[in-house]
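1. 3D, please:
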Amino acid sequence: MTDYSEPTVALASGPQMPLLGFGTWQIPDSEATAATIAALEAGYRHIDTATGYQNEAGIGKALASAGLPRELVFVTTKMPPDNVGRERQTLEESLTKLGLDHVDLWLVHWPPNKQATPQAWEQFIAAQQEGLATSIGVSNYSLDQIDELITATGVAPAVNQIRWSPAIYDATIDSGLAERKVVLEGYSPFRASNLEDPTLVSIAEAHGVNTAQVIVGWHIKHQYVVIPKSTNPERIVSNAAGALVDLTEDEVTAIDGLGQA
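-> The predicted structure follows:
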């Protein structure tokens, strides 16, 4: 069986994060167990959820039934922006539902009130120091907001999870995060793309794959974390296989160009 625990990217806090993850946004709790089991059986070793998705309990059941050693599965969850002031309680509730004693990555899901909110970030740092979250990060933050957290606390987010795809590729964001040693994690890779784009189609044909797999391969080649989502077992397997698509530098450059189109 294929094991997608690699390739990985090193987080600033030390751990290795698998570049391929399984996204669970909009998967109801009643379907989350079966979908997550299918992903684990397909070789995914990184599961992404959030308090706001209301499916952590279903995912917890999948993790328990899979019986994989804890250290082999990288688990991310996120705190809703409205939960500022209840950070520790939120994380403890997530851990209970997931059946875990720590998550590998805990994110602030959106900037609370569209503000960086360093006081919440201080609580994330405290949770990391207690071992409840191995790494901490943010989602949907701007570079300026990340700088505000760094200035206030001296601690940079390990990850910024943002909407990302070839069609919205932005070299300024890419380089800005890299300069700050913040890993770029992309969500909605297909939703934010035109899967019938001629450039993607021609590259897919050259590799004997589909365009969704090309998009996953593009993320991997750039060392972006990518979390495709599906509840269809065949598509779950197919999406993962995109991590094995070895794009050439010229192909990556051509795909990057879709963002400037």
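
2. Please make it C-alpha for all contacts and neighbour counts, starting now.
-> OK.

3. Now residue 168: closest residue in space, sequence neighbours ignored.
-> Nearest residue to residue 168, sequence neighbours excluded (Cα to Cα, 6 or more residues apart in numbering): residue 259, at 4.8 Å.

4. Contact partners for that neighbour?
-> Going by Cα atoms under 8 Å, 6 or more residues apart in numbering, residue 259 touches 166, 167, 168, 169, 170.

5. could you show me where the strands are in the stretch 51-200 of the chain, in order?
-> Using DSSP state E, counting those that start in this stretch, the strands of the stretch 51-200 of the chain run over residues 74-79, 103-108, 133-139, 159-163, 183-187.

6. Arrange those in a markdown table, one row each, with mean neighbour count and distance to residue 232 as further columns.
-> Output for the strands of the stretch 51-200 of the chain, formatted as a markdown table (neighbours: other Cα atoms under 10 Å; distance: least, Cα to Cα, whole Å):
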| stretch | mean neighbour count | distance to residue 232 |
| --- | --- | --- |
| strand 74-79 | 24 | 21 |
| strand 103-108 | 25 | 26 |
| strand 133-139 | 24 | 26 |
| strand 159-163 | 21 | 22 |
| strand 183-187 | 22 | 18 |
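
7. one more to line up against the first:
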Amino acid sequence: MSQVPQLTLNNGITLPQLGFGVFQVPPEDTQRIVEEALEAGYRHIDTAAAYRNEAGVGAAIAASGLPREDLFITTKLRNGEQGNAPEAFQSSRKALGLDYVDLYLIHWPVPSQGLYTDAWKALEKVYGSNEVRAIGVSNFLEDHLDVLLAGAGVVPAVNQIELHPTFQQAGVAEKCRSLGIAVEAYSPLGQGADLNAGAVTALARERDATPAQIILAWHLAAGTIVIPKSSSPARMRENLAAASISLGAADVQSIDALESGNRVGGDPATAEHSQL
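-> Coordinates of the predicted model:
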């Protein structure tokens, strides 16, 4: 098993920098797939209320027999529940079957609702309990962070954003890091679109690695938390092995140069879906 690096958040807690995401994993398959991920060696699992598979994640954790303190579990607040975040958090915690959640995120800002600052204040109160170890945001752009921080008592520990070689969101990532907010990448492979980039395939041949391993190693080299997903146990293990690949400065720069503004997900400036 590759040794996954640990990253320390701004409140002092640590998490495995390479985790496992369950976005679009069907609820009926989630327990099996997460059990396989845990067996492969993942100890950081990322889910969300909107994925409707929290219960499957919880069942896999219970079935694994792993000590709770060895696991790092993230879930997220649905957009349509920003007005009742404490209740939504409790629903997620109970669906997971956990006494506490390691990280709870506001899933999207949905600026048209005008509720994300109120939701953050509610999360701060939840953070004051012993039921969540860290709170953060997802899909927050620079202006959303400015508005949030203007009235915040707690700086988010994490901002989970779409980030991959052809869509790096350098401005958002730089702002987060300057504020002590860890950057977490979802769609880290560009939903597969970045795997055939010349710089990636060249490094994969040179390192006798898969293109996915090269991209994940690039994320790790930048200090980014990364949560690839796969339904294949073999691919799960391959992705986890990216932790053993070390890229040099020139290698990193060759992948940095792939930036092309290729967003594959929604735009946080305008996204309005309720997720209910």
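
8. TM-score of the superposed pair?
-> Overlay of the two chains. TM-score (TM-score structural alignment, normalised by the length of structure 1): 0.95; 259 aligned residues with a Cα RMSD of 1.5 Å.

9. longest helix in structure 2, by residue count?
-> Across structure 2, the helix with the greatest residue count (assigned by DSSP state H) is helix 27-40.

10. related to what we said a few turns ago, ok, the contacts of residue 259 of structure 1 in structure 2, which still hold?
-> Among the contacts of residue 259 of structure 1, the contacts conserved in structure 2 (both residues aligned by TM-score structural alignment, their matches' Cα atoms under 8 Å) are 166, 167, 168, 169.

11. Could you check how far the residue of structure 1 most remote from its centre is from residue 48 of structure 1?
-> Most distant residue from the mean C-alpha position of structure 1: residue 206, 27.9 Å away (Cα atoms, centre = their mean). From residue 206 of structure 1 across to residue 48 of structure 1, the span is 31 Å (Cα to Cα, to the nearest Å).

12. and what of residue 79 of structure 1?
-> Distance from residue 79 of structure 1 to residue 48 of structure 1, by Cα to Cα: 12 Å.

13. what do you get for residue 178 of structure 1?
-> Taken as Cα to Cα, the span from residue 178 of structure 1 to residue 48 of structure 1 is 22 Å.

14. what does residue 158 of structure 1 give?
-> In this structure, residue 158 of structure 1 lies at 15 Å from residue 48 of structure 1, with Cα to Cα as the measure.

15. neighbour count winner among the two?
-> Remark: of residue 158 of structure 1 and residue 48, residue 158 carries more neighbours, 25 against 22, as counted by other Cα atoms under 10 Å.

16. Pretty sure that one sits against residue 13.
-> Yes: using Cα atoms under 8 Å, residue 158 of structure 1 makes contact with residue 13 at a distance of 6.7 Å.

17. Overlap of the contact sets of the two?
-> With Cα under 8 Å, 6+ apart as the test, residue 158 of structure 1 and residue 13 both reach residue 135.

18. Rebuild the strands of the stretch 51-200 of structure 1 as JSON lines, extending it with distance to residue 59 of structure 1.
-> Converted to JSON lines, these look like this (distance: least, Cα to Cα, whole Å):
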{"stretch": "strand 74-79", "distance to residue 59 of structure 1": "10"}
{"stretch": "strand 103-108", "distance to residue 59 of structure 1": "13"}
{"stretch": "strand 133-139", "distance to residue 59 of structure 1": "17"}
{"stretch": "strand 159-163", "distance to residue 59 of structure 1": "20"}
{"stretch": "strand 183-187", "distance to residue 59 of structure 1": "18"}
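
19. can you list contacts of stretch 99-118 of structure 2?
-> Taking Cα under 8 Å, 6+ apart as the rule, stretch 99-118 of structure 2 contacts 48, 72-79, 82-83, 89, 93, 119-120, 130-140, 144, 147-148, 151, 268-273.

20. picking up where we left off before, going toward the C-terminus from the longest helix of structure 2, what's the next helix or strand?
-> Using DSSP states H and E, the helix or strand that follows helix 27-40 of structure 2 in sequence is strand 44-46.

21. Quick check: residue 108 of structure 1 vs residue 157 of structure 1, distance?
-> 10 Å.
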